[in-house]
Every structure is written in C-alpha cells, then in structure tokens.
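# sequence and computational prediction follow.
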Amino acid sequence: MRRWTLKAGATTVEGLVLEDVPMPVPGPGEVRIRVRAVSLNYRDRLVLQGFPGMRLLERDLVPVSDGAGEVDAVGAGVETWRVGDRVTPYFFKNWHDAPPTEVDYGLGGHDTDGMLAECVVLPASRLARAPESLDFAETSTLPCAAVTAWNALHGGRPLGPDSQVLVLGSGGVSLFALLLARAAGARVFATSSQDDKLRRMISLGAREGVNYRDTPDWGRAIFERTGGVDKVIDVNGTSSLPQSLTAIRPGGEVALVGLMSLEDAPSVATQVLFKGATLRGIAVGSTKMYDELSRVIDQHRIRPPIARTFRFEDARDAYRAQASPELFGKIVIAL
C-alpha cells in the first residue's frame, strides 16, 4: 500500500515522501477505508509551516484531514458499517453535539495520521456516511471547510430566509458559506481583491461584491448598501475584524474562522461594546453539524466547488496549487 508521509521536522512539500507500507488491518471497533479522494485545506499548509500554538512535527505524519472512500474491511464488534459503504471521516474524534471540552488538531494535524494514503484505518465512531448526491471527490471536500462554514452560519444566532450574510474572500470556507447561505434563503455579499473572483461569486449566488483593495473601507461600504448584515464569515482574524464589525447591524454576529492576533483589540472591543455584537470563534464543527450539513446538501443538490484534481502521485503539486493566490475552489487528489 502507498501513502504520503510528512517527515519529522518537515516545513515544505519537499518533506512529503511517497512510501510503500504494509496494508493496515482494522482492530476491534475499527474500520478500514479504501480512499478514493482527498481534498486540501489552508489548514494543511499550516501543518507544514506551523502556526501559533503548534510545534513542528516531531514524528512522521500521514497528512490531510479530508477524504472520502468506501469501507473494505471491518474489525471485531463493528455493526454500524458494512463493506462497500461510502464514508468520510469526522474532523474531530470526540465532538458530537455540545461544545467541546477540548479541541485537538484533527486528522493529519499533528498527533493523528490523516487521509493521504490508499487505505486508512479509523475508529468506526469517527466515520460519517457520504451524502447520496455527491461523488467521492465532492464528498472529500466536506469534513473541514464545509462543516466550518455550516458552524459559522448555523452554530450561533439563527439564520433566517431574510438574513444578510457577508463572506470574506473566496477560499473554501467562504465558498461553502455562500452556497449554504443561499440554500437557506439568505442574501449574500462578498469581498475579494480580484474582480474576476467577485464575478464568479456572483455567478454562484452572491448578490453583490466589493473589491477590498479598491475600497479599503469595505465594512462601511457594505453597511451603507445593506443597512448592516446579520453575519460576517471572517476567515482572516483581527486584521479584518474592525471592518467586519463595521459591516454588521446592531446585534449582528461575526463568526471568526481565522487565527487571531491582538493588534486591533482596542478598536474591536469598542465595536463589540457599542453594537452589542457577538464575536464567535469557529473551530470546524461537531458530528451533529456534519450530519445536518449532509442532509441539506442532498436536499438542495449543492455541488462543492472543485478547482482542480490531481493524481495521487502528484500530491506535492496539489499542495503547491492550493497555495496559489488565483485559486478559486477546492483542490482534490484522486486515487
């Protein structure tokens, strides 16, 4: 069996090595999945490069959290899955419904091997059923970006059919948030630094877009055009929070997906105070959120946005493509 391994201490894709290893065997309570596709997230680049709070890799690691495939062997005591079932993994191992008491780095994040292999073995409880309407490539895009978008939209204040939502940029989370918000009947607005990407987001259902390079005070521009949005899906962190808070209506919510710094804390605190706003941190989501997301995808026939598909042997090239500023949509590696 082949798998890609990030070698201990690796900080670039040159540390990603293709290996031949024995076929894993599922133990009691475990399931083996024949992987058919994986997809990359910005988070997978951070595993390589490191980000605040994460140490460099201290052991060899099979990377990538997101994938999809079919069950091809089950261990003793497993009654929930059968050979041939189409599945995808949950990002976290123990977050089912209530807010988690602790959040780990997820599959392929640091301490747990991920999905970039021809076959993987996981606990039966860590698997979700693939949506019936999606193929393996599309399903592979869901566990991190799509669940994060679902959490940002539906995990806090209710999102109604008359709601207004602002998504920042055109990364995977923002594109899923656009599609899911439209499925809920919300009006969606978008920002980007590229007019072409704004046009493509409008073609996916966004009502209007603002180029934040041409309009540095984009939060004010959005507020004036909308009267204030109900939610902002902020994938950046505190660098954009003052503008995000300017864009929301009184009582609105900013779903903070990006990593935070403290550089803008005073102005952020003032905005939150005077608008009575909610600032909610987002760390992917629970198994319940995935199951709700899956039902909505089937109901509304939502098609995940895939930009490019690479061969398994070209995983390094897939990583490089994921880092491109021109990227619009998900990068998938097919097996």
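Yes, it's here.
# from here on, contacts and neighbour counts on C-alpha atoms
Noted.
# looking at this protein, which strand is longest?
If you go by DSSP state E, the chain has its longest strand at strand 30-40.
# buried stuff in the next helix or strand after that one?
For strand 30-40, the succeeding helix or strand toward the C-terminus, using DSSP states H and E, is helix 42-49. Buried residues in helix 42-49, defined by neighbour count with 16 or more other CA atoms under 10 Å: Arg43, Asp44, Arg45, Val47, Leu48, Gln49.
# could these be laid out in a markdown table, adding distance to Ile302?
Converted to a markdown table, the buried residues of helix 42-49 look like this (distance: CA to CA, whole Å):
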| residue | distance to Ile302 |
| --- | --- |
| Arg43 | 23 |
| Asp44 | 24 |
| Arg45 | 26 |
| Val47 | 29 |
| Leu48 | 31 |
| Gln49 | 32 |
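# try it against this one:
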Amino acid sequence: MAPAKIKQWTISNKEKGFDELQYGEAPFPSIGENSVLVKLHAASLNYRDLIIPKGLYPFPLTLPVVPGSDGAGEVVEVGAKVTQFKKGDKVTTLFNQYHQYGPVDIRSSKSGLGGVIDGTLRQYGAFNENGLIKSPDNLTHLESSTLSCAGLTSWNALYGLKPLKPGQTVLVQGTGGVSMFALQFAKAAGATVIATTSSKEKEKKLKELGADHIINYKTNPEWGEIARTLTPNNEGVDNIVEVGGAGTLAQSLKCIKFEGVISVIGFLGGVDRATQPAILDALSAICTVRAIYVGSKELMNDMVRAIEANDIHPVVDPKVFTLDKVKEAYEYMWSQQHFGKMGIKIE
C-alpha cells in the first residue's frame, strides 16, 4: 500500500541561501491519465540547484517548488492513456519537461523541473510521460540520476550544433559533472581531450579518465596559449566546454580554432561585466560562442544510446548523501569538495 505522506524538500523563497531549503511531509502524489508515478531511488545536484535559493538563477521559477531536476527511479503506476512506459520500467527525468524535439523555445524554457515544476528531491513524483526517458540498461539508478542536466548539457555541447568527429580536440574546464561527461563522451568519440584543473589530486583522476593533456590553471593563468600549442599545427581547439565565466572565457577565446565552438554552460568563476570579453571578440577568433540550456528529449535518447553502446558510467563523487541530508550535500558541493556528480540516495 502507498503511504499517506511522502518526505520531500521545498524552497518557498529565494535570496536567503540554503536555509530556504525545508524538509517535511507532503500528500502522496496522484496521477492523471497522461501521467506516470515514479518511486524515486536517486537524485543528483547541479550548480543550478545551489544558486536557486541564493537568488542567482536567471531562468523562470515558480515558488514554492520541490527542488532538483535530476532523478531516476521505477515506474509504479501509469495513467490510462500512457503509451511510453509500463509498471516496473526504470526511468530518468527530463530537465525541461516540454522540450521534446529541436531547438529550445520560450515555452520549453519555462518548464524546468525543480524550478517551475516540482522536481526530484522527494520519495515519489508524478510526471507527464513526455517528461521521462527510459534509463540506460547499463546504469544504476544513482548513475542514471546524473544524466538530466549535466549529461544532456554536455551531449548538446558536443553534438547539438556541430557533431564532434574523431580526431578533433575538446577542452573541458575543471572536474564538475558537465566537464566529466564531456571528457567521457569525447574520448568515446575518438577525440583528444585537454582538461584544466587546479589540483594535483584531481589531475591524477583526470588522467585515469583518459584526459590526454592537463593544464593547471592556477600555476598557468594564461592556459589558453598553452592549450593552443597542444593542438595539431597550433591551430586551436575544436570544441570548448565553457563553465567558468568571465575569466575562463577570455582564455577560451585564445585557444579556440577558426570555426570552432565555445559552448557557454555556466559561470562558476563569476560574472564581471567590466573584464569579461565582449561578444565582438568572437569575430576576432572566428568562432561560434553558443549558450546552452540543457537539451531536448530527442537529444537525451541519442545520448542514452551512446552510453549503452560505449558502456559509459557517469563519474559520481564517492560521498553520497541520503534524502534527509540534502542541505549538507548543498554545502559540500558549494565548497567545491566534490569530483564529478553529487549523488543523493532516496529510500
């Protein structure tokens, strides 16, 4: 029998930090004829989750909301008109619930799970069947729960505009979830990967994951010039996964190849309009600077097929938190102690 209540997290306000996260009980969710009831077994955190309660998130929010875009679990009930899933299926959430095919549009951009629509930091959730995909056969629930935001964003960066080709060069920044997915996807495609980090310990892990070249950006602040020398004929990097912000973008522009793509995904290093490069700098570099807002269900299913075909397993930090310890997980991730994705186990 289903419980009368479930445990979940809620954000009711923003701008006051992680104290806005409230853990409590809620009624057991009910489903409609096009909905699927999922017993969530795992979730994972993204930088986006951290900045929502801090009032820094630039996209639509509808508060109060259950946070978390990334989750995976098992289908326990389906609505009368559901055709894509059956009871017992392993499923993973789609970030923008309305983004099914093609480029993102205004309507899709306002359907973010854990921002506009109740998310995954809860025991059970009811989702429209279009807002789920079948989890990869080779992954656990915890591994699958990392795909919705970081995984799909990385896949979009490498395949959404100019599909990556074997022999090309990809540069990834740091060791967060997006960068680690990009490293794995690029190596599976036969690309050369340059990675940046500031830690000797993380440098070792990057080598184990297959990074061909590693640059310490603390000891080499002009790492863009160094990265260029690591490419054939010093022509530059084909695809850069840009997560840093104002400071790193300047270096990315120094090493991008003519007609290369810089995929702007985040701003971990902050935003400084006084010092960050101007958009016209892309003209000098003869490159495309492209902002990415995750990706479509179509792209996500393409990614799942690649994960299964290459037996790719997401990089998950060894420290996994339980649902009742989500606030501690936010603090841990905010302090940048994690490597790869930050996982949450849900009982």
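That came through fine. Keep in mind the model is a prediction, meaning the values are calculated, not measured.
# closest to Thr287 of the first structure out of the buried residues of helix 42-49 of the first structure?
Nearest to Thr287 of the first structure out of those is Arg43 (CA to CA; 19.1 Å).
# the closest one matches what in the second structure?
Residue pairing (TM-score structural alignment): Arg43 of the first structure is matched to Arg48 of the second structure.
# quick one: that match from Leu249 of the second structure, how far?
Separation of Arg48 of the second structure from Leu249 of the second structure (CA to CA, to the nearest Å) stands at 19 Å.
# can you show me the helices along the stretch 101-250 of the first structure?
Secondary structure of the stretch 101-250 of the first structure (DSSP state H, counting those that start in this stretch): helices located at 136-139, 147-154, 172-183, 195-203, 218-226, 241-247.
# can I get those helices in a markdown table with mean neighbour count?
Shown next, in a markdown table, are those (neighbours: other CA atoms under 10 Å):
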| stretch | mean neighbour count |
| --- | --- |
| helix 136-139 | 24 |
| helix 147-154 | 25 |
| helix 172-183 | 25 |
| helix 195-203 | 16 |
| helix 218-226 | 18 |
| helix 241-247 | 25 |
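# Provide the aligned range in the second structure for stretch 79-96 of the first structure.
Under TM-score structural alignment, the match for stretch 79-96 of the first structure is residues 83-100.
# residues contacting Gly29 of the first structure?
Gly29 of the first structure sits next to Val74, Gly75, Ala76, Gly77, Val78, Pro123, Ala124 when contact means CA atoms under 8 Å, 6 or more residues apart in numbering.
# the nearest residue in space to Ala334 of the first structure that is not next to it in sequence: how many residues sit nearby?
Excluding the flanking residues, the one nearest Ala334 of the first structure by CA to CA, 6 or more residues apart in numbering is Ala37, at 4.4 Å. Residues lying near Ala37 of the first structure (other CA atoms under 10 Å) number 29.
# what comes up buried for stretch 188-197 of the first structure?
If you call a residue buried by 16+ other CA under 10 Å, then stretch 188-197 of the first structure has these buried ones: Val188, Phe189, Ala190, Thr191, Ser192, Ser193, Gln194, Lys197.
# the second structure: matching residues for that one?
Taking TM-score structural alignment, stretch 188-197 of the first structure hits residues 193-202 over in the second structure.
# in the second structure, spot the helix with the most residues.
Longest helix in the second structure, counting residues (DSSP state H): helix 297-310.
# so what secondary structure elements neighbour the helix or strand just after that one?
Using DSSP H and E, the helix or strand that follows helix 297-310 of the second structure towards the C-terminus is strand 321-322. In terms of contacts (3 or more CA pairs under 8 Å, 6 or more residues apart in numbering; DSSP states H and E), strand 321-322 of the second structure is packed against strand 342-345.
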